[in-house]
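Q: Kindly return the folded structure for what I paste below:
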Amino acid sequence: MTVFQDQPNPSAVLLRAGELVVQNLPVPELGPTDVLVNIKATGICGSDIHYFAHGRNGNIVVKEPLVMGHESSGEIVAIGSAVQSLKPGDRVAVEPGVTCRTCNMCKSGLYNLCPDVAFAATPPVHGTLCRYYKHPEDLCFKLPDNVSYEEGALVEPLSVGLYSIERGNVKVGDRVIIFGAGPVGLLCAAAAKAAGAACVMIADIAPSRLKFAASYYTDVQILLDKPSPNEPNIEYARRTATRILEDYGGYADCVLDCTGVETCVQLAVLLTKNGGAAVLVGLGASIQALPVDEIANRQVDIRGIRRYCNVSTRYSIAEPRSDQCQAAHYTHLYNESSQGSISALQGSKGWCHQDTN
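A: Below you'll find the model as predicted:
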C-alpha cells in the first residue's frame, strides 16, 4: 500500500473500436520488485491507431476495455520493498514488455520472442496511457538530465530502429533504403547513420513527410508514385524498382520496409543487393506475394523483426541531440479528456502528454 492508492488515476481506455474514454482506475499495488511510475509522456504507436480504428491489430483483438499506450517515460514516485536500483524522483524510460524470464528464448537473450510476454496495451494487458503505472524495476531505465520526457518516450520506438539495423547487419559505408518516412522509418534512418551507413535513402508517397525527412538523417528522399489503375502490385514494384535503380545508383546493402504494404515489401526484395538483407519492420497483411525468384537466385535474406531486445539505447541517448524528438512531429496535449486522446489517435502518429501531477 502506498500513499498514492487514494489518488486519482485517469486512464485512456478503449472500450471498442472508435470509442475511447477517460476513466479513473485504481492505482495498482506494488510487489517487492515493482516501481510506480507517474507517466509524463506517451507516444501514439501505429498499433494504438489500429486498435482504436479497427478494434484489432492483425490477429490480436480487443475483447475487453483496454488502457492504451506503450511508448512512455515518467517519474518514479514509489518503490517496492526490494527495489535497489531506483528511488522516488528518478526519471525513467519504460520498456513495456514483461517476459517470463525462464523460457529458452529469454535465457538465450532473445526475450522479444518469449511466448508468454505481457506487452503493454496488447490485449489483455493494460497500457501506459494513465497517470500511475506499475512496472518491474529492471525494465525502467534512468534518463540522463539532458533528455526530456518526450525524448524518453521515444526510447521505445528508437529501440525498434536500432534492432532493425542490427537485424539488417548495417555496417560502416553501407547503402540503406527505407520505405516509409513515418516516425519508425525516421528512427531507422537515425540508427543507420549511427551504425555508419554512408548513404541513407528514404521513400514515401507523402511529400510532406519527405520534406521533413530531408532534415533528419537521410541523404536522399524518393517520392513514390501510386500504382496505375488495375496495375498488379508486382508490376508496379518492378517498374518502380527499375526507376530507383537507374536514378539512385543501384542496389542497397540493406532495405527496410516500415510500411507493411505489399508493394513496398516487394520493392524491398527487388532493391536489395545480391546477398543483402531485406528487413520487414512494418506489419501489414498476413499473406503477401513476394518475388521468390529474386529471393532465391540473388540470395536475398528476408529478416523479420519482433520489436527489439538487448539494444544499447540507454548508452546512446545521453548525447545532447534534441532533434531525436522531432521524429514524432505531430503533437497533441492530453488534458485528461477523451477528446484529446481521440484527436491524437486519429492523427498518423503523435504524443499524448500527461499532466504535471
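Q: switch to C-alpha atoms for all contacts and neighbour counts from now on
A: Noted.
Q: so what's V170 up against?
A: Under the criterion of Cα atoms under 8 Å, 6 or more residues apart in numbering, the neighbours of V170 are 176, 192, 195-197, 253-254.
Q: Need the residues that contact the helix or strand that contains M105.
A: Using DSSP states H and E, M105 maps to helix 104-108. Outside helix 104-108, the residues within contact range by Cα under 8 Å, 6+ apart are 99-101, 111-114.
Q: One more, please, to line up against the first structure:
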Amino acid sequence: MAPIENPAIVLRKVGEIDLEVRPVPFIEEPHYVKIAIKATGICGSDIHYYRTGAIGKYVVKSPMVLGHESSGEVVEIGAAVTRVKVGDRVAIEPGVPSRYSDETKEGRYNLCPCMAFAATPPIDGTLLKYYLSPEDFLVKLPGNVSYEEGAAAEPLSVGVHSNKLAEVKFGSKVVVFGAGPIGLLTGAVARAFGASDVIFVDIFDNKLDRARKFGATQVLNSSKLSKASQVQELANKIKEVLGGVLADVVFECSGVDSCIDASVKTVKVGGTMVQIGMGQNYVSFPIAEVSGKEMKLIGCFRYNFGDYRDAVNLIASGKVNVKAMITHRFKFEDAKKAYDFNIAHPGEVVKTIIFGPE
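A: Prediction:
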C-alpha cells in the first residue's frame, strides 16, 4: 500500500514551527528517487530563518519545510535510475543546480544562480518523512556509517570544499579562526589532507577543548586579544605558537571583524586565506597587506562536485570523527523543542540531530 501521510516540520512564520502533514511526493522524473528520511541535522541557517525570517535576499514569505542536512533510506526509484536501489542508505546533497547555467557548465554548480537548495526560500527542506532527490545527488552510506553520520556529511562537505580551494597538502601549516561546527570540521579535514599543524583560535575554552578531537595540534584562546587594537598582537601570538613562522593557509570561520583582520596578518607571504564565516556585510579590512603579501583571498560557498562523496569517505575511513560533533539528539515529534533548545543553549550545542520520522 502506498504511504498516505508525509509529516513535516514547517516554519510557518518567524518564531512559529509546526508539525504538518504534507502530500506524499510522487516520482515524476525518471532519474528521481524517493527517500524515507532517517536523520537530519540542525544548521545555523535553520535557526536564523526561525528567529528572523530571512538571510540576505532569501526571505520566508510562505510556510517552508525546514532542514537540509539529511540522510535516509531509498524506498522508491524512477524508471531510469541506475545509481541506487530500494533499500540503499544514502546521504542527500541538498542543492540541485540548473544544467542550463553558465556556472554549472563551467564546473562550479555550487554557484548556479538557479540552485534549488533545500530549506532556502521558497524551496522546502528535508525535515519530513518522504523526500525526492535526483539520483546523482545521493551518496551511498557504507555499512559502518550511521544515519546521523550521514546527515553530518553536509557540513563536512563545506570543510572538504574549503580545503580543496586552499590546496591544503602534506606539511601545510593551517590556522582556523572559530571552533564552531564548520571550523571544527574544516580543521579536521585539513589534518586528514596532511596538514602538519592545525591551530584553532577561539574565545571559548570548551570549544577549544573539543577542537582537540578534530585534528588540533595546538589551540589558542584569544579572548584577551579580541579587541581591534590587539589584532597584531594576536597575529604575533599565533606566529609564536606556529614556531616563529606564519601560516600557509588560514580558514576564517567566525565572520568576526577582528578575526578577519587577524587572518590576513597571520597568512605568510604568498599564502592563502579562505573566508568561510559569514558576519556583517561590510568589515574593516587590511587590503594593503593582501596586495603586499600577494596572498590569495578566496571565498567559499557550500560545496561542489565530489565534495559530498569525499566527505562520506572521510567518515567511513575514520579520518574524520563527526560523532564527536553531535552533542544533542531529539525525536522528530520533538523537533520544535530541538530548535528552541539550540537557541536557548548556544554554549552547549555543537550539532543537534533529529531522528525520524518513523
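Q: circling back to that earlier point, what about the contacts of helix 104-108 of structure 1, which one has the most neighbours?
A: Compared across those, Y111 has the highest neighbour count, 24 neighbours, by other Cα atoms under 10 Å.
Q: Can you tell me the residue that sits opposite it in structure 2?
A: Under the alignment (TM-score structural alignment), Y111 of structure 1 pairs with Y109 in structure 2.
Q: same question, A190 of structure 1
A: Aligned by TM-score structural alignment, A190 of structure 1 pairs with A188 of structure 2.
Q: Over to A12 of structure 1?
A: In structure 2, the residue matched to A12 of structure 1 (TM-score structural alignment) is I9.
Q: any idea how far its match is from G78 of structure 2?
A: According to Cα to Cα, to the nearest Å, I9 of structure 2 stands 26 Å off from G78 of structure 2.
Q: cool, and V231 of structure 2?
A: From V231 of structure 2 over to G78 of structure 2 the distance is 56 Å, taken as Cα to Cα.
Q: do Y282 of structure 2 as well
A: For Y282 of structure 2 relative to G78 of structure 2 (Cα to Cα), the value is 46 Å.
Q: So which of those two has more stuff around it?
A: More crowded of Y282 of structure 2 and G78, by other Cα under 10 Å: G78, with 18 against 7.
Q: is it true that that one touches F26?
A: No: if you go by Cα atoms under 8 Å, G78 of structure 2 and F26 don't touch, sitting 9.8 Å apart.
Q: related to what we said a few turns ago, average gap between the very next helix or strand once past the helix holding M105 of structure 1 and structure 2?
A: In the C-terminal direction, the helix or strand that comes right after helix 104-108 of structure 1 (DSSP H and E) is strand 118-119. Compared with structure 2 after fitting, strand 118-119 of structure 1 has a mean deviation of 0.4 Å; criterion: mean Cα distance after the TM-score superposition for structure 1.
Q: Touching strand 118-119 of structure 1 from outside, list them.
A: For strand 118-119 of structure 1, contacts defined as Cα under 8 Å, 6+ apart pick out 96-99, 125, 127.
Q: among the residues you listed, which ones are buried?
A: By neighbour count, with 16 or more other Cα atoms under 10 Å, the contacts of strand 118-119 of structure 1 hold 96-99, 127 as buried.
Q: how about those residues, which pair is most distant?
A: Greatest spacing in those, by Cα to Cα: T99 and G127 (15.2 Å).
Q: List the residues that contact the closest residue to S101 of structure 2 other than its chain neighbours.
A: Spatially, and ignoring its direct neighbours in sequence, S101 of structure 2 is nearest to C112 (6.3 Å; Cα to Cα, 6 or more residues apart in numbering). Neighbouring residues of C112 of structure 2 by Cα under 8 Å, 6+ apart: 97-98, 101-104.
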